[in-house]
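Engineer: sequence-free structure coming up:
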């Protein structure tokens, strides 16, 4: 099958109409419309309510918080920020990114910060559990834990700078897709590079902000597993299982989108057949929805696998239903806590 050069710098508009048949976006656009109308609003609602409940329960939980508790609080905050931004992303995409260039950069940057802060915070959790279990170090003070989380946020912001810089609001080429002369050429918000050399930037982001923390996490939990095989402390086993589940869900949600996006960007300056391009764009849309889904999953995981979290959640909801004061709710939660329990993992 003949390959076409979609980067038509060497052709006039009249010439490439004779060379290529425009690609159709109908299938990918229909799927994206369904996701935006029926899936993303659910993600937004559950993500906001669930993660807000996590932060409220953390604030009312009066016993000592572990480093894992502190880091998971920050993960919840990152998910809240993304859930707040998601309706704006949906609106902008449904109206061909009508909100301007600054909002394009900001909203795409928020996803990037959410991704890298989440991965870095999970690496911090794995490092803390590694020191606690393998090297028998005492748990860090909450202030130290918050400082570690602040460093993770700062690094996530630095890693997201290229996303803020290279995302642009621009018009797609009308001849690239099946758009007639009478139709307005749509605006999109996406990476825009001037050369294929700059496409190395997302690879650097993914390597430093996702792959490296994932390797660190893998090393930590491999060492922890070896130690736990010789340990009969089942409380430690449960703590590791919870965090490992959170890590696995994070990776399963975010890795497909980032690998697909990397492939898509790498091939932006390559000759492609229409079918290949359409398949790549469809893969980006589907895997992106999986990545967005993660924003609402952690509270559901805590509710499903942690008895303490379910117990405190029920106490909080029932207390609010009966119009108790904040101090009464706090006392209720403190009384219901087991001696050795923490909020998220024990």
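Structural biologist: It's in. Because the structure is predicted, anything quoted here is derived from the model rather than measured.

Engineer: When you work out contacts or count neighbours from here on, use the C-alpha atoms and nothing else.
Structural biologist: Will do.

Engineer: So which residues of the stretch 51-200 of the chain form helices?
Structural biologist: 67-94, 101-133, 142-166, 200-206 (DSSP state H, counting those that start in this stretch).

Engineer: Ok, which of those comes nearest residue 17?
Structural biologist: Residue 17 lies closest to helix 67-94 among the helices of the stretch 51-200 of the chain, at 27.7 Å (Cα to Cα).

Engineer: how far is that closest one from where the chain is centred?
Structural biologist: 8 Å (Cα atoms, centre = their mean, to the nearest Å).

Engineer: and residue 304, how many neighbours?
Structural biologist: As a burial measure, residue 304 scores 11 neighbours (other Cα atoms under 10 Å).

Engineer: Report the secondary structure state of it.
Structural biologist: Judged by DSSP: H, G, I helix; E, B strand; the rest coil, the three-state class of residue 304 is helix.

Engineer: now it: how far from residue 57?
Structural biologist: Remark: distance between residue 304 and residue 57 (Cα to Cα, to the nearest Å) = 16 Å.

Engineer: next, the one to line up against it:
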């Protein structure tokens, strides 16, 4: 990227520190210390809850749930995608605050973590809605074919991961470290952003990358979810099951939280992308970047809510979760009372002397 800030460059990214407004006065778009601190706290909370929830989901589906379904395979992979991102989030925050001491490789990998999570996670949520559509709306037609569907679910997940990696290539290739000099503050800082050698590539990528994020990472999954869950609600309304109202509320919650988390960020991203190559006033640009950062943090919250929406609501999953807590309590007692060999601790999946239900967690 051309780092000369003397003239207005229509290929600037939103993170460029020096930006010229209509009155030819320099405009610093660097976030204030208060904004940096608040985002750090918010991302720390997202990271903590996201790690706990998604690790529990992976443990449950990986070790405790014996009978696997297609949805279980999707949920496990969603947890993996979310875990990749929440694991990268504190490293991103640390590097941004300290001038990226981990180097250019970490810059590329950590910036790519969000794209991989976005594409794979959202497409897998669309797959879950499609699987539930087949299981509920097309139940009679699919009953005989779902017994061996787990292997097809794994193939679909593999295809989703490959597709997500392919869509992440522009971020991986063009993300670089470079020194950014603030003429107003007369200071320089190392940043990790998309950087291009020529303006033609910059114009193409700065439209293509956010457009792909909005189309594949939001609009396509949203359309699939709305169609599938609308059909599911219509089917449930025709049934006489006592559980139908609870199921309908869960469906509405899944769609509503998806929209609440991702719609604001995608609307602001669309506005930003459409105004990339036009001059903007300094105050308007500052306001837009602040709204963009806030809405992005709201979108990050979905990583914490996925385990609650798709896993903890289920009765069977809650049962397995209680078994995990029981086993942890069991192991804690065993560690504390190792000298008391007469004590035997029994949980839902771990057994004592003559039980046949041995768990892989058994001592």
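Structural biologist: Perfect, thanks for sending it. Computed from a prediction, not measured in an experiment: that's the story for all the values here.

Engineer: Can you calculate the TM-score here?
Structural biologist: Remark: TM-score between the superposed chains equals 0.80 [TM-score structural alignment, normalised by the length of the first structure]; 318 aligned residues with a Cα RMSD of 3.2 Å.

Engineer: now the spatially most central residue of the first structure, nearest residue through space, not along the chain?
Structural biologist: In the first structure, the residue lying closest to the centroid (Cα atoms, centre = their mean) is residue 115, at 4.0 Å. Excluding the flanking residues, the one nearest residue 115 of the first structure by Cα to Cα, 6 or more residues apart in numbering is residue 254, at 7.5 Å.

Engineer: do the same with residue 157 of the first structure
Structural biologist: Leaving aside its chain neighbours, residue 157 of the first structure sits nearest to residue 113 (5.9 Å; criterion: Cα to Cα, 6+ apart).

Engineer: Could you do residue 165 of the first structure as well?
Structural biologist: Spatial nearest neighbour of residue 165 of the first structure, excluding adjacent residues (Cα to Cα, 6+ apart): residue 105 at 7.2 Å.

Engineer: Can you report how many residues neighbour the one you found?
Structural biologist: Neighbours of residue 105 of the first structure under the rule other Cα under 10 Å: 22.

Engineer: quick one: it and residue 162 touch, right?
Structural biologist: No - with contact defined as Cα atoms under 8 Å, residue 105 of the first structure does not reach residue 162; the gap is 9.9 Å.

Engineer: Pretty sure residue 278 of the second structure sits in a strand.
Structural biologist: No - per three-state DSSP, residue 278 of the second structure lies outside any strand segment and is coil.

Engineer: thinking it is in contact with residue 10, fair?
Structural biologist: Yes - counting by Cα under 8 Å, residue 278 of the second structure does reach residue 10; the two are 6.8 Å apart.

Engineer: can you give me the strands in the second structure?
Structural biologist: 18-20, 26-28, 175-182, 187-194 (DSSP state E).

Engineer: re earlier: so what corresponds to the residue nearest to residue 157 of the first structure in the second structure?
Structural biologist: In the second structure, the residue matched to residue 113 of the first structure (TM-score structural alignment) is residue 116.

Engineer: can you tell me which residues contact its match?
Structural biologist: Contact partners of residue 116 of the second structure, counting by Cα atoms under 8 Å, 6 or more residues apart in numbering, are 81, 161, 164-165, 168.

Engineer: go again using 7 Å as the cut-off
Structural biologist: By Cα atoms under 7 Å, 6 or more residues apart in numbering, the contact list for residue 116 of the second structure reads 164-165, 168.

Engineer: Compile those residues into JSON lines and extend it with columns for distance to residue 266 of the second structure and neighbour count.
Structural biologist: JSON lines is the format used below for these (distance: Cα to Cα, whole Å; neighbours: other Cα atoms under 10 Å):
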{"residue": "164", "distance to residue 266 of the second structure": "18", "neighbour count": "22"}
{"residue": "165", "distance to residue 266 of the second structure": "21", "neighbour count": "19"}
{"residue": "168", "distance to residue 266 of the second structure": "18", "neighbour count": "23"}
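
Engineer: circling back to that earlier point, would a markdown table of the strands of the second structure with distance to residue 245 of the second structure be doable?
Structural biologist: Putting the strands of the second structure into a markdown table (distance: least, Cα to Cα, whole Å) gives the following:
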| stretch | distance to residue 245 of the second structure |
| --- | --- |
| strand 18-20 | 54 |
| strand 26-28 | 53 |
| strand 175-182 | 48 |
| strand 187-194 | 47 |
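
Engineer: Looking at these, which one is packed in the most?
Structural biologist: strand 18-20 (a mean of 23; mean count of other Cα atoms under 10 Å).

Engineer: Could you check how far that strand is from the centre of its chain?
Structural biologist: Offset of strand 18-20 of the second structure from its chain centre (Cα atoms, centre = their mean): 32 Å.

Engineer: for that strand, packing partners?
Structural biologist: Helices and strands touching strand 18-20 of the second structure, by 3 or more Cα pairs under 7 Å, 6 or more residues apart in numbering; DSSP states H and E, are strand 26-28.
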